[in-house]
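Chemist: The sequence and its predicted three-dimensional model are supplied below.
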Amino acid sequence: MAKNVLVKGVPRHSKSSQYRRKGLQYIKNKTTTPKKSIVNKNGGKWYSTVDISGRKLAKKGRGTAVLRKSITKGTVLILLAGRHVGKRVIFLKQLPSGLLLVTGPYHINGVPLRRVDQAYVIATSTKVDLKGVSLPDDFSEELVCRPKAKTVGGKSEKAFFATKKKGRHAFPKPTDARIAASKAVDAQVLERVNKVPYLKEYLARGFSLDNGDYPHLMQF
């Protein structure tokens, strides 16, 4: 009896397992270009003896990410990655790129006006009424992007000297326009935060897990 058969009519491996064992997943998305004639310098023709194969790439357009239902304007989020990991922030709006615009505010926990990916946040049940809070008229997504420095030999000049002085985790300074926009928004948000008892202390306290804490059983 064959090694790949348990009993007659019953294979040892499933259909998907045999598919992987034969390596068919590497052949499925490949296209073969027929042999082409190539003209050399002397005007003669010769044909390639090997078929040229290349991987077939899927053409998919990248659209704006759909915002989760649990994230609405004023929702308090917990950051799970980045420089301010573990801190609580307030959601303001979704930007055209699909990223979330959030603020600490900076006066409470040191998180300025910045962008985050919704894949790296936890939406809590705490919300702040941000009715009437507006962004500056000259606000744009480029305002909260990290400034780009001139490159010298493939590496930015500022990053090179900053790495030499301050170590690996050196961050460029924000622009004056970004600081002004952050202050203008935080001033409006702080008015709403101060009206809710203990909300300021809640935002200032970082999030962490202790032994025996199970995130999938928690209600945020």
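Modeler: Arrived safely, thanks for sending.
Chemist: Please count neighbours and contacts with C-alpha atoms only from this point.
Modeler: Will do.
Chemist: Show me the strands in the chain, by range?
Modeler: Shown for the chain, the strands assigned by DSSP state E span residues 5-7, 10-11, 30-33, 37-39, 45-47, 52-55, 75-79, 88-94, 100-103, 114-116, 121-127, 151-152, 155-156.
Chemist: can you tell which of those strands is closest to Ala177?
Modeler: Across the strands of the chain, Ala177 has its closest neighbour in strand 114-116 (13.1 Å, CA to CA).
Chemist: Show me the residue sitting in the middle of the chain in space.
Modeler: Residue closest to the mean C-alpha point of the chain, counted by CA atoms, centre = their mean, is Asp117 at 4.5 Å.
Chemist: Just give the number of residues close to the closest residue to that residue other than its chain neighbours.
Modeler: What sits nearest to Asp117 in space, not counting adjacent residues and going by CA to CA, 6 or more residues apart in numbering, is Leu99, at 5.1 Å. Using other CA atoms under 10 Å, the number of residues around Leu99 comes to 19.
Chemist: Spit out the contact partners of Leu99.
Modeler: 65, 115-118 (CA atoms under 8 Å, 6 or more residues apart in numbering).
Chemist: Narrow these to those that are buried.
Modeler: The neighbour-count test (16 or more other CA atoms under 10 Å) marks 115-118 as buried among these.
Chemist: now those as CSV including distance to Tyr47?
Modeler: Conversion of the buried ones among the contacts of Leu99 to CSV gives the following (distance: CA to CA, whole Å):
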residue, distance to Tyr47
Arg115, 55
Val116, 54
Asp117, 52
Gln118, 53
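Chemist: so which of these would you say is closest to Val39?
Modeler: Ranked by distance to Val39 (CA to CA), the buried ones among the contacts of Leu99 are led by Asp117 at 52.4 Å.
Chemist: For Leu217, which of the strands of the chain is the nearest?
Modeler: Minimum separation from Leu217 across the strands of the chain (CA to CA) falls at strand 121-127, 13.5 Å.
Chemist: Enumerate the positions of that closest one that are buried.
Modeler: In strand 121-127, counting by 16+ other CA under 10 Å, buried: 121-123, 127.
Chemist: got another, please set it beside the one above:
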Amino acid sequence: MVSLQQRSRPIAKNVGRLTRTQLYTKRGLFKGQKKGVAPQKEAQAESKTKTVGGAKNGGQRQVPTTKARAFYPSEDVAVPTKARKAQRPTKLRESITPGTVLILLAGRFRGKRVVFLKQLNSGLLLVTGPFKVNGVPLRRVNQAYVIATSTKVNVGAVDSSKLNDAYFAKPAVKNATKEEAFFGDKVEKKQYPAEKAQEQKNVDKAILAEIKKVDGLTKYLNASFGLSRGEFPHELKF
């Protein structure tokens, strides 16, 4: 007979053997629930009668049960509450270091393997394919949507001083008005900046020189990640 403690023992870190619903049923937590109806509160009257002294005061007076506010703002404008928590920099996972090969799990390039360069001030990760290997350009990704592998590439020769959050800011694009869309007037499309294209080539050139030193690393970065039947990500070693 398998005990409840053995059945609820986790398969891996943060991966339980039973779901929350199964544990709820096995432990019999539904037996201790209080399903009684809460007593209804009596409706409070808006005013009450109060005895007042004095010959000219009538003896009684109607007084409101809830006292009105003593102060009202001159302008009825909602004021946002101040945040009490201080903004702290995002902590980088220990498994992610410069040169680590990451697997993207979301976004346009999900399933692709990329090379991590550095962490930006916003907390996002700066990665590249390189573009010449698998078509992934310089991008910012959240570390919550990547898998860190044990494969590493030497990125000491990469100059990423110009790459920051402002580098990825998109310029304002003028949308076509209703008249232009009706008459078919073409809106000029902005070309990709030559400076960013050159920066991509400079970064990829330094990384490709290190990738070519390792046999099979180019094919590894070019291959897409996927799971077959019977494979579980928490049991794999990357």
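Modeler: Sure, I can see it. Bear in mind the structure is a predicted one, so any value in this text is a computation, not a measurement.
Chemist: Let me see the TM-score of these two.
Modeler: Once superposed, the chains reach a TM-score of 0.64 (TM-score structural alignment, normalised by the length of structure 1), with 163 aligned residues with a CA RMSD of 3.3 Å.
Chemist: thinking again about what came up before, take the strands of structure 1 and lay them out in JSON lines including distance to Ser140 of structure 1.
Modeler: Formatted as JSON lines, the strands of structure 1 follow (distance: least, CA to CA, whole Å):
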{"stretch": "strand 5-7", "distance to Ser140 of structure 1": "64"}
{"stretch": "strand 10-11", "distance to Ser140 of structure 1": "61"}
{"stretch": "strand 30-33", "distance to Ser140 of structure 1": "43"}
{"stretch": "strand 37-39", "distance to Ser140 of structure 1": "53"}
{"stretch": "strand 45-47", "distance to Ser140 of structure 1": "56"}
{"stretch": "strand 52-55", "distance to Ser140 of structure 1": "39"}
{"stretch": "strand 75-79", "distance to Ser140 of structure 1": "22"}
{"stretch": "strand 88-94", "distance to Ser140 of structure 1": "12"}
{"stretch": "strand 100-103", "distance to Ser140 of structure 1": "11"}
{"stretch": "strand 114-116", "distance to Ser140 of structure 1": "12"}
{"stretch": "strand 121-127", "distance to Ser140 of structure 1": "22"}
{"stretch": "strand 151-152", "distance to Ser140 of structure 1": "25"}
{"stretch": "strand 155-156", "distance to Ser140 of structure 1": "24"}
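Chemist: So what's the residue count around the closest residue to Thr51 of structure 2 other than its chain neighbours?
Modeler: Once flanking residues are discounted, Thr51 of structure 2 sits nearest to Gln60: 4.4 Å by CA to CA, 6+ apart. If you count neighbours by other CA under 10 Å, Gln60 of structure 2 ends up with 12.
Chemist: One more: Gly129 of structure 2?
Modeler: Here the count is done by other CA under 10 Å, and Gly129 of structure 2 has 24 residues near it.
Chemist: how much space is there between the equivalent of Glu201 of structure 1 over in structure 2 and Leu126 of structure 2?
Modeler: If you follow Glu201 of structure 1 across to structure 2 using TM-score structural alignment, you land on Lys219. As defined by CA to CA, to the nearest Å, Lys219 of structure 2 lies at a distance of 22 Å from Leu126 of structure 2.
Chemist: Over to Ala197 of structure 2?
Modeler: The spacing between Ala197 of structure 2 and Leu126 of structure 2, counted by CA to CA, is 16 Å.
Chemist: So those two - more neighbours on which side?
Modeler: Taking neighbours as other CA under 10 Å, Ala197 of structure 2 and Leu126 compare with Leu126 leading, 22 against 12.
Chemist: Confirm for me that the more buried one is in contact with Val141.
Modeler: Yes - contact status for Leu126 of structure 2 versus Val141: in contact at 6.7 Å, counting by CA atoms under 8 Å.
Chemist: sorry, back to before: which one of the buried ones among the contacts of Leu99 of structure 1 sits closest to Ala162 of structure 1?
Modeler: Arg115 (23.1 Å).
Chemist: and the gap between His234 of structure 2 and Leu227 of structure 2?
Modeler: His234 of structure 2 is 12 Å from Leu227 of structure 2, by CA to CA.
Chemist: And Lys82 of structure 2, by the same measure?
Modeler: Lys82 of structure 2 sits 46 Å away from Leu227 of structure 2, going by CA to CA.
Chemist: what's the mean gap between the longest helix anywhere in structure 2 and the aligned bit of structure 1?
Modeler: What stands out as the longest helix in structure 2, according to DSSP state H, is helix 194-211. Compared with structure 1 after fitting, helix 194-211 of structure 2 has a mean deviation of 0.9 Å; criterion: mean CA distance after the TM-score superposition for structure 1.
Chemist: Contacts for that helix next, please.
Modeler: Identification of contacts with helix 194-211 of structure 2 by CA under 8 Å, 6+ apart yields 128, 130-132, 137-138, 153-155, 157-160, 217-218.
Chemist: got the end-to-end distance for stretch 130-145 of structure 1?
Modeler: OK, stretch 130-145 of structure 1 end separation, CA to CA: 24 Å.
Chemist: And for Gly98 of structure 1, the neighbour number?
Modeler: Close neighbours of Gly98 of structure 1, defined as other CA under 10 Å, add up to 17.
Chemist: So between His234 and Leu227 of structure 2, which is more surrounded?
Modeler: Regarding His234 of structure 2 and Leu227, a neighbour count based on other CA under 10 Å identifies His234 as having more, with 11 against 8.
Chemist: Pull up the gap between whatever residue of structure 1 lines up with the more buried one and Leu209 of structure 1, please.
Modeler: In structure 1, the residue matched to His234 of structure 2 (TM-score structural alignment) is His216. Distance from His216 of structure 1 to Leu209 of structure 1, counting by CA to CA: 12 Å.
Chemist: do the same with Lys173 of structure 1
Modeler: Plainly put, Lys173 of structure 1 is 31 Å away from Leu209 of structure 1 if you go by CA to CA.
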